[in-house]
Every structure is written in C-alpha cells, then in structure tokens.
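# just a sequence and a predicted model for now, questions to come.
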Amino acid sequence: MIVFDLICRDGGHQFEGWFGSSSDYESQQAAGLIDCPTCGCTAVDKAVMAPNVAMKANQRNQTPVVSGEANDGLSAPAEKVKPAAKAVAVPAEYQELVTKLAKAQAKMLEKSEWVGGNFPEKARAIHYGEENDTPIHGTASEDDVAELEDEGIDVMPLPLPVTPPDAQN
C-alpha cells in the first residue's frame, strides 16, 4: 500500500488517499474515481509531501555529498530541512523546476560512484593521489564535511535526496 496526500483544486481541501500502487492512483484519477471527502470535487492532485522515514541509528546525521569533476565549487554543508506540517498545492513552475533539478542531478551522478558511508575516506584517498581521480557520492556527517573542507577537499551537498543502490527496489 502507498499513501498520498491529496488536495482538491476547487476548495483546496487536503486529505489522504491509500492506493495499492502509484499506477492504481493514476488509473483511478484518470477515471475520475477520486473525490474530495469535504466538497465532492473530482479535480484532485497529489499534494507535495515530505515523507517522515526514520533512519537507522547508524545513519543519523549523515548528509548526502558529492566530490569530483561534477562539483561546481559549492561546499557548504546542507542545512537541515524540516518537513512542512501541511502540504499545499504547488505551482506548475515549481514542479517544472524540481523536475529539471532532479534530471540534472541524475545526469551528474550517472558517472559518479556511490561509496556510501566511506565517502570521507574515499574523498581523502582521491585528494591525496592514493586512488584515481573519479567523481564519487555518498554520505558524510556534518563534522566529516567540515574536516574535508579544512583539508582543502572540495565537496558539496546534493540538492535532492539519493537512494543508495542497495536500498532500491
């Protein structure tokens, strides 16, 4: 089962919908089978939502970062983002921007190697010439990122979350 936050276009009422899969949602929406429980409107869209997924204890305080030729010089650690308490309708321009950003990040990571929690060690090995200079991405704590920057190693936070290859379906 998958749960989506939904919002009706007419009244802006937000509600939850449970579906067997994303394709079930798509087919039900296309058939006009989803309606707002408050006003009955069938013009319903997915609302922006930030999933609250607990991380394993050994993965807390980890920030996805990237190093290598894809780095654009930004090196500030990612700020902690708090999920919104109430989802709202998102303008089409914003949705388009996020889609473009996701495509750009995916293209950047195509030639980058996932190194997971070994990111600080691998970035140091590349920086000091112990390994080939190749783009890498993985996770690092804020302290690790600060130490890498102090050593003159260029890193940058990724703009969007990355699912580790071993955690993908």
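Right, received. Where do you want to start? Numbers count the residues shown, from 1 in each chain.
# okay, CA-based contacts and neighbour counts for the rest of this
Fine.
# what about the longest helix in the protein?
helix 92-110 (DSSP state H).
# against that first model, consider the following:
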Amino acid sequence: MIRFNLTCEKDHVFDSWFASGAAYDALKAAGHVACPVCGSTAVEKALMAPAVAVSRKEEAPLRGADTPVEQAIAALKKQIEENSEYVGMNFAAEARRIHQGDAPERAIHGETRLEEAKKLMEEGVPVAPLPFLPARKTN
C-alpha cells in the first residue's frame, strides 16, 4: 500500500491510499481518481515528503531517558521539583513579588506566556526557561 498526496485542478488537496504506484496510474487513466471536494477527475500527485521507517535499534535511544542529554534533563527536572515550589500559572506574579520583596524569597518554578517572561527579564527579575513541561502536564 502507498499513500499519495493529491491535488485537483481547483487546488483542493487530499490524500488517498493505493495498492501501488501502478494501481494509481491505472485508476487515474480510467477516470476513477476524483477529488472528494469537487468531484474533478483532473487529479495529479502533489509534492510530499517520503515516510522513512526507522529500525527499532535506531529508535530506542529516543524513548525514555536513554541518551545522556535526556538523562541530564530528567535529573535537572527532579532536582528543580524537589528544591523549589511549583506556583503554576502564577509564576510571573509570584516572581515579581519575590523580586520586589513582597513575598518570602524562595526558589519557584511555574508557567507563563513568552511575552510575560520577556517583561520579567526587562524588569531585571532573574528567570530562565526550563527544558521540560511541569509534571501536571505529562501523561
């Protein structure tokens, strides 16, 4: 089986599965390949990226924390979660309060929008992005 990205004369883009490239050619020549949107049989193959299968051996290092970088990130995450308070979406407000002396100084981590993080940096609040999602967002 092979999947082709297809386009019709009206620029509708769709995909379809065929038994082989030759099967596509035969069906197209017989007028049996039609656009599902407009019904046109003036259909051509569209540019598509090839699907490359990865062997299990090549795929394994990408799962879990098998690579040194993944192990380092996992260790960093554990250390941050054990030694700081998760403040969730209140991160920006709490970081400002700590910076201004309105809240007790302590290590915190949480979430904020990129624009808000930039504002914190412009204000001189020491913040840094973390290379992982909070535990509550992982499945």
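Cool, the structure landed. Everything numeric here is computed off the predicted structure, so don't read it as measured data.
# would you pull the TM-score for this pair?
Superposed pair, TM-score by TM-score structural alignment, normalised by the length of the second structure: 0.52. Supporting alignment: 87 aligned residues with a Cα RMSD of 3.2 Å.
# ok so, going back, how about the longest helix of the first structure, which residues are buried there?
Gln105, Leu109 (16 or more other Cα atoms under 10 Å).
# quick check: next helix or strand after it?
Going down the chain from helix 92-110 of the first structure, the next helix or strand is strand 113-116, by DSSP states H and E.
# mind giving me the packing neighbours of that next one?
In this structure, strand 113-116 of the first structure packs against strand 136-141, with contacts taken as 3 or more Cα pairs under 8 Å, 6 or more residues apart in numbering; DSSP states H and E.
# and Gly152 of the first structure, what pairs with it in the second structure?
Counting by TM-score structural alignment, Gly152 of the first structure corresponds to Gly124 in the second structure.
# swap in Gln95 of the first structure?
Under TM-score structural alignment, Gln95 of the first structure pairs with Thr67 in the second structure.
# how about the secondary structure of the residue lying closest to that match once chain neighbours are set aside?
Using Cα to Cα, 6 or more residues apart in numbering and skipping residues adjacent in sequence, the residue nearest Thr67 of the second structure is Pro61, 5.9 Å away. Under DSSP: H, G, I helix; E, B strand; the rest coil, Pro61 of the second structure falls in the helix class.
# how many other residues sit next to the match of Gly152 of the first structure?
Using other Cα atoms under 10 Å, the number of residues around Gly124 of the second structure comes to 11.
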